[in-house]
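A.B. asks: sequence and predicted structure below; questions after.
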Amino acid sequence: MRIAVLSDAILPYHHGGKETLQHERAIRLARRGHRVRIHTMHWWPEPEPEIERDGIVLHAIASKVRMYTAGGRRSIWESVVLGVASLRLLWSAPFDILDVDQFPFTPFFAAVIACRLRRRPLTATWYEVWDRAYWRRYLGWLGPIGFWMQRFGARHADLVFADSALTATRLTSWLGVDPGKVIVLSPGVTVDPAPDPAPPKVVDCIFVGRLLPHKHVDVLLEALAQLPQATGLIVGNGPEKPRLMALADHLGLGDRVRFETADGHQALQARLRSSRLLVSPSTREGFGVAVLEAQACGLPALVVRHKDNAALELVRDGENGLIAELDAKAVAARIRA
């Protein structure tokens, strides 16, 4: 089958949960003999508009544009550029099915037109659903437009793959998507065999993810400040990084907490296996791929209780991980226990 995917962010040029899940699914489909072509922006250094990696064809439909503003929010200009460039699907290589990545919503307009004209099914991969209040906080007076675009994309897909039960429920109850068109497709991750002998545990608490406000890495740092002997490793980039590094210094954690940049899955797995606990204080996760990766590496995870945190679906408190309230003292107490 010829499978086309439309997405603005891909591995290895972007590191995040959705990019990991998308890549894992694509390579599995390619290994099963399907021809997978991802239409995206020109992120790779090679001048060619089309390259092949891991059996997947990457096709640039637009020049790369910065995805995030200095404040860590999605760039409206990037979404406009990708939305217009998606019209190239009208004359792109033939496909049997087109799957559109949820973000940044604008490509759905061209995707709907292309699939209707070509008489091909349109599917969508959905990570999380934002309500009207969140859209207003995120985009201000443009918030209602964002909510409408989100609903347009979800309702016009022939099938929607939700990566968690929470997302599936919100697709039907908040956006009015037909429940018969929503499938919970729980993602998986690939990990290398565990080394023998096992590496020593040199880090007490590790965080993996993009450094954004809703990830609440500051809560982890404040918790570590209450545990004089505990060490931490923060793996990731994002607009919050300068503030978090300054906070670590202010809390006197300079010699106990390190900040690193993700440099590939093998290196990340090595860091997970050398740690004792993954701490993810995020209050907004459509799935929580970092939790899944930690568990695959034999590492328990601590997550926080919140209505928007689908990572709670992956953790059974006291069995394969810990659940805490979003509070530095509460997190420190669970780490200590």
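C.D. replies: Alright, I've got the coordinates. Residues are numbered from 1 along each chain as shown.

A.B. asks: for the rest of this, base every contact and every neighbour count on C-alpha atoms.
C.D. replies: Fine.

A.B. asks: quick one: end-to-end distance for stretch 160-175.
C.D. replies: End-to-end span of stretch 160-175 (CA to CA, to the nearest Å): 12 Å.

A.B. asks: just the buried residues of it, please?
C.D. replies: Of all the residues in stretch 160-175, those buried under the rule 16 or more other CA atoms under 10 Å are 160-172, 175.

A.B. asks: ok, stretch 142-162 next?
C.D. replies: Buried residues in stretch 142-162, counted by 16+ other CA under 10 Å: 143-144, 146-147, 149-162.

A.B. asks: from the residues you listed, which ones fall inside helices?
C.D. replies: 143-144, 146-147, 149-156 (DSSP state H).

A.B. asks: now residue 24: which helix or strand?
C.D. replies: According to DSSP states H and E, residue 24 maps onto helix 17-31.

A.B. asks: quick revisit: would a markdown table of the ones in helices among the buried residues of stretch 142-162 with distance to residue 133 be doable?
C.D. replies: Output for these, formatted as a markdown table (distance: CA to CA, whole Å):
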| residue | distance to residue 133 |
| --- | --- |
| 143 | 8 |
| 144 | 9 |
| 146 | 11 |
| 147 | 9 |
| 149 | 15 |
| 150 | 14 |
| 151 | 15 |
| 152 | 18 |
| 153 | 19 |
| 154 | 19 |
| 155 | 20 |
| 156 | 23 |
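
A.B. asks: next one for the comparison:
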Amino acid sequence: MPATRHRHVLFLNWRDTRNPDGGGSEVFVERVAAELVARGHQVTLLCAAHPGAPADETLPTGVRVLRRGGWRTVYLWAFWTYLTGGLRPDLIVDVCNGVPFLSPLYAGCPTLVVVHHVHREQWPVVLPGWRGRLGWWLESRLAPRVYRRCRYVTVSEATREELVRLGVGPERITIVRNGVTPARGADFPRTPYPSLVVLGRLVPHKRVELALRALVALPDARLVVAGRGWWEPELRRLAAALGVAERTEFTGHISEQCKHRLLATCWVALLPSLKEGWGLTILEAGQRGTPTIAFREAGGVRDAIVDGHTGLLADDLDDFVTKIRWLLWDHAARRRLGAAAHAYAENFTWTESGRRFARVVDEAADRPRQRVP
């Protein structure tokens, strides 16, 4: 459906989906950006450069990607490129993954802020000491002030509640949930043995360690850890120290086809992450009739999982192990939750996400620009 008014929308996000550190946040950004293009908008994504990716390319979806700087300097490059690169968007979509771009300080157009989740718990894990405290100050104190006249988009009710606690007016926040790409390919039989999978980046705050520790208490089960990241050597060392290395497979990066085959063949998916805005892999597992177990404290997973119906939420490590054991051995319960997860996942499409996002874009772009003093 064409937009009533075609606009140039500039997304600022420190990563893209081709970045080795890219994840669900980047998928959301590029999918809603593609939906904007389909509605007649011009869309540019400015993100950090990384090896093997061109500085300027246009994706098959029509989204133009500019890669500048690195993960530390992309924020300055966004400012410089806006001022000198001939970019004159009608709207900036400022994606805050902890560190804000602060575009209202220099942009001559309205800003729409996207926040997947608040990083309170992650800062001391990712950057211990004063750097983490500085990061949290930027996110919790400076950003709400700079963006105080901006509209917000987030993906879950849990994040909306956290933003309100940071001082963002609830009337300025719109929830646009993740979609999910329809699963393709044949159905695959489940493994003949109890099998678990963790899918995602291998970094400390994803807490894959908890899945390894749970495996100790499940001697008949095997675990597949699918993904890449700089924390993998530590995880391999822990698996060896715990005596579960022979029952743990680290696959590294896998293709979409392999991902869906893995989610279809495993019995239960695990998401032990410290914090998630949503948890896209929960819906992807659900497409294959596979229930997911995550931690209740992890925020947006409470929206992606209907606890006790499409999957399970654990309160601590002991509860995590107990719930895994129950689903592995209670075949009827696992099939029941898997069927419900499949039905639930079908409610989420990128077309609907794009429609809702496009509506917020129009509303935000039509607001008069008020420069932040």
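C.D. replies: Yes, it's here. Source: prediction; values computed, not measured.

A.B. asks: next, the TM-score between them, please.
C.D. replies: Superposed pair, TM-score by TM-score structural alignment, normalised by the length of the first structure: 0.83. Supporting alignment: 310 aligned residues with a CA RMSD of 2.4 Å.

A.B. asks: what segments of the stretch 1-150 of the second structure are strands?
C.D. replies: 8-12, 42-47, 56-58, 64-67, 91-95, 111-114 (DSSP state E, counting those that start in this stretch).

A.B. asks: actually, the stretch 151-300 of the first structure.
C.D. replies: 159-162, 182-184, 203-208, 232-235, 257-260, 275-280.

A.B. asks: turn those strands into CSV, columns for distance to residue 323 of the first structure.
C.D. replies: Below are the strands of the stretch 151-300 of the first structure laid out as CSV (distance: least, CA to CA, whole Å):
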stretch, distance to residue 323 of the first structure
strand 159-162, 23
strand 182-184, 23
strand 203-208, 15
strand 232-235, 19
strand 257-260, 22
strand 275-280, 10
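
A.B. asks: those strands: which one's closest to residue 245 of the first structure?
C.D. replies: Comparison of the strands of the stretch 151-300 of the first structure against residue 245 of the first structure by CA to CA identifies strand 257-260 as nearest, at 7.7 Å.

A.B. asks: check the mean deviation of that closest one from the second structure.
C.D. replies: Strand 257-260 of the first structure differs from its equivalent in the second structure by a mean of 0.9 Å after superposition (mean CA distance after the TM-score superposition for the first structure).

A.B. asks: in the second structure, which residues correspond to that strand?
C.D. replies: With TM-score structural alignment applied, strand 257-260 of the first structure matches the range 248-251 in the second structure.

A.B. asks: the residue mapped onto residue 128 of the first structure from the second structure: what's it in contact with?
C.D. replies: Using TM-score structural alignment as the criterion, residue 128 of the first structure maps onto residue 117 of the second structure. Listed by CA atoms under 8 Å, 6 or more residues apart in numbering, the contact set of residue 117 of the second structure reads 97, 154, 159, 275-277, 299-300.

A.B. asks: of the buried residues of stretch 160-175 of the first structure, closest to residue 300 of the first structure?
C.D. replies: Taking these together and measuring to residue 300 of the first structure by CA to CA, the closest member is residue 164, at 19.7 Å.

A.B. asks: against residue 29 of the first structure, how distant is residue 171 of the first structure?
C.D. replies: For residue 171 of the first structure relative to residue 29 of the first structure (CA to CA), the value is 25 Å.

A.B. asks: and the buried residues of stretch 160-175 of the first structure, which is closest to residue 77 of the first structure?
C.D. replies: Nearest member of those to residue 77 of the first structure, counting by CA to CA, is residue 175, at 25.1 Å.

A.B. asks: find the nearest non-adjacent residue to that closest one, please.
C.D. replies: Excluding its sequence neighbours, the residue lying closest to residue 175 of the first structure (CA to CA, 6 or more residues apart in numbering) is residue 151, at 5.4 Å.
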